[in-house]
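> got a predicted structure here, sequence first:
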Amino acid sequence: MTIEDLKRKDIIVFECMSGSHAYGLATSESDEDIKGVFILPKEDYYGLNYIDQVSNETNDIVYYELKRFIELLSKSNPNILELLYTPEDSVLKIHPVFEEIRSHNFLSKQCKDSFGGYAMTQVRKAKGLNKKILNPIEKERRSVLDFCYVADGQGSIPIAEFLNSNNLNQENCGLSRIPHMHEMYGVYYGENSFKGIYRKDTSNDVVLSSIPKGLDPIAIMSFNKSGYSKYCKEYKEYWEWVDKRNDARYENTVQHGKNYDAKNMMHTFRLLNMCEEIGRDGKINVRREDREYLLKIKSGDFQYEELLEIAENKIKKIEEEYENSSLPEFPDIGRDCKLNSV
């Protein structure tokens, strides 16, 4: 089923502008996001054609089937609660069925975890981004050889340096484990006699060779296998991030020089502030009165560490608000939302 099918069948019961336009945070560069709710005809709902969500390719337009909408509502999903309490000037279409649903209050103490928990996930995401920006990884992938060192006097040198200074090739080397010494190897040499130190640049480990009796090693080598595994994981994560990142947002991050995704951090603080307001006032304010403050975060007016400290203090305040809140522990969907009347 497509968005065109929903409109052709006239089964959309709610439709609104969402995101920055609903929050009052839209700028000239902001995209237009549309969300809504639809009710499937009985033959589709009870048949084999049930579908719980319809969206376009970019997810800028998303419609939830009513049953799925209620399920997410029962979990105090932030996106769904924001949709339910959308400001009137952002509502594009509403059916009496949905007006009845909107007349009930579904806020509960569960919002502390759904709003606050999601915000903390974004804070951790911001930390990860900060690390990636400050510690870029070269495109040329390092190999096993870069994590191997040989003893040299009272110290050590990279084995690549050792091989180069002695005009030796890694392909002609053979390795044998040294008993009782973790990741330590004897290095032997002989043209066309051994398997090399590693097979190929993408190898995950060194390779062992059969060593003839009586042959003395030319060096003692250590392989930092755990360090190499950690590097491979970080290399994969970093370049997957580079491939998938939003270049426009990344350029904004680089330009303001604070090394965090400012737009993401703005929405993190929006969620934290909304979470505090729900616990304190028992209502949700989708249209933000703290617009100027949030836009300053988006513009990079704050240092990264400063925002983290503010967020930590905000979370402590949220804990206090919800301890003293008169909100119910969970939304009573069965009482407040009688689906059998829809």
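Looks like it arrived, so ask away.
> CA atoms for contacts and neighbours, from now on please.
Fine.
> show me what the helix or strand residue 68 falls within is packed against.
If you go by DSSP states H and E, residue 68 is part of helix 66-74. In terms of contacts (3 or more C-alpha pairs under 8 Å, 6 or more residues apart in numbering; DSSP states H and E), helix 66-74 is packed against strand 33-38, helix 78-84.
> what residues are up against the nearest residue to residue 70 once chain neighbours are set aside?
Computed as C-alpha to C-alpha, 6 or more residues apart in numbering, the closest residue to residue 70 that is not its neighbour in sequence is residue 333, at 7.9 Å. By C-alpha atoms under 8 Å, 6 or more residues apart in numbering, residue 333 lies in contact with 70, 74, 106.
> neighbours of the first one, how many?
Other residues near residue 70 number 17, with proximity taken as other C-alpha atoms under 10 Å.
> check the second one too.
Residue 74 is flanked by 20 other residues according to other C-alpha under 10 Å.
> just checking, it touches residue 331?
Yes. Using C-alpha atoms under 8 Å, residue 74 is in contact with residue 331, at 6.2 Å.
> next one for the comparison:
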Amino acid sequence: MSFWHTNRILLVRVGSRAYGLETPQSDEDLRGVCVPPLDYLLGLETFEQHHEEEGDEETVALAKFVRLALEGAPNVVEQLFVDPADVLHTTRWGDRLRAEGPGFLSRRLGERLLGFARANWQRLEKHRRWRADQPPPEVTPADFGAQPGPQGNPRFPDEEARAAYRAAHKRWREFADWRSRRNPRRLALEERFGFDTKSAMHACRLLSQCEELVREGALVVRRPDAAWLRSIRAGEVSYEELRAWSEERLERLPSELAASELPARATVEGHALVAELQADFHGVELTRP
């Protein structure tokens, strides 16, 4: 058995099933944390993460996990706050890591929750325009006044025309990539309801989590508003209502977050925590300078 299994200190269920928002078709997403072998920690070998070939299971090294949590990555910090029923394997080192969870709550985490929610809505707006038969047209350099150069490269009349072509081509390329790679399930939601209701559901979840972080100083994973969020995915809430609900929070929450009592950054001493857990796992006594 590989060391990312034998040295695993924590394994949790994440994603829709951890939020309480799963459907019968939902995958079971698992995330683990492991302590690499001692020779990896002392020698030239490195290990950061391993993704199982079958299923959605990923294990990361403790040091990488803590580094990402310190940066306020929501999908990482969430692993420390999942419902006890979603903790599938733990050890005394995993328990110690989870006990540090409150120290990873910060304004930075809130900013990233807001950022992901805003990005979700920007994609929803763009895709909705494309669904409404307003896709960007495919363009050529000639559309912007370019003439063939001596080696076949287009020669634009000026830099403004070149920049305009590049911007228009980028918009078309984004549309073409989206159309060719569209997830069939998401496409079915868009065709049925006019927008990706699953993406809208998660955008609203992110905003609710940010609001709870600001008001309660907590990161709530298993959603108390699961019934409402499920109704969004089922297409029972209009796009206009969801957009208005979200815009109000996207406008209000940044100032509330800035004025909150949350620390600007995580307060966990990451280096000391990783050193302590890895030394204890391997039965090594730390020597302090």
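Yes, it's here. All figures in this text were calculated on a predicted structure; none of them were measured in a lab.
> that older thread, read off where the helix holding residue 68 of structure 1 ends up in structure 2.
Alignment note (TM-score structural alignment): helix 66-74 of structure 1 is matched to residues 62-70 of structure 2.
> what comes into contact with that stretch?
By C-alpha under 8 Å, 6+ apart, the list of residues contacting stretch 62-70 of structure 2 reads 33-36, 48, 76-77, 104, 265-266, 268, 270, 274.
> please enumerate the strands of the stretch 1-150 of structure 2.
Secondary structure of the stretch 1-150 of structure 2 (DSSP state E, counting those that start in this stretch): strands located at 8-14, 29-34, 49-51, 56-61, 87-90, 147-148.
> quick check: which element contains whatever residue of structure 2 lines up with residue 333 of structure 1?
In structure 2, the residue matched to residue 333 of structure 1 (TM-score structural alignment) is residue 268. Assigned by DSSP H and E, residue 268 of structure 2 falls within no helix or strand.
> roughly how far does residue 181 of structure 2 sit from residue 132 of structure 2?
When distance is defined by C-alpha to C-alpha, to the nearest Å, residue 181 of structure 2 is 19 Å away from residue 132 of structure 2.
> should've said residue 31 of structure 2
Counting by C-alpha to C-alpha, the gap from residue 31 of structure 2 to residue 132 of structure 2 is 38 Å.
> those two: which has the busier surroundings?
Set residue 31 of structure 2 next to residue 132 and count neighbours by other C-alpha under 10 Å: residue 31 wins out with 21 against 11.
> spatially nearest residue to the more buried one (excluding sequence neighbours)?
Spatial nearest neighbour of residue 31 of structure 2, chain neighbours left out: residue 58 (5.0 Å); criterion: C-alpha to C-alpha, 6+ apart.
> all helices of structure 1, in order?
3-9, 20-23, 42-45, 66-74, 78-84, 96-102, 111-134, 159-165, 225-244, 247-256, 262-281, 291-298, 304-323, 333-336 (DSSP state H).
> and the closest residue to residue 227 of structure 1 other than its chain neighbours, what does it touch?
Closest residue in space to residue 227 of structure 1, ignoring its immediate chain neighbours: residue 147 at 7.4 Å, by C-alpha to C-alpha, 6+ apart. By C-alpha under 8 Å, 6+ apart, the residues touching residue 147 of structure 1 are 158, 223, 224, 225, 227, 228.
> filter these down to the buried ones.
Using 16 or more other C-alpha atoms under 10 Å as the burial test, those include 158, 223, 224, 225, 228 as buried.
> what does residue 217 of structure 2 correspond to in structure 1?
So residue 217 of structure 2 corresponds to residue 282, using TM-score structural alignment.
> for residue 102 of structure 1, see how far away the closest residue in space to that match that isn't next to it in sequence is.
Leaving aside its chain neighbours, residue 282 of structure 1 sits nearest to residue 327 (6.6 Å; criterion: C-alpha to C-alpha, 6+ apart). For residue 327 of structure 1, the distance to residue 102 of structure 1 equals 18 Å [C-alpha to C-alpha].
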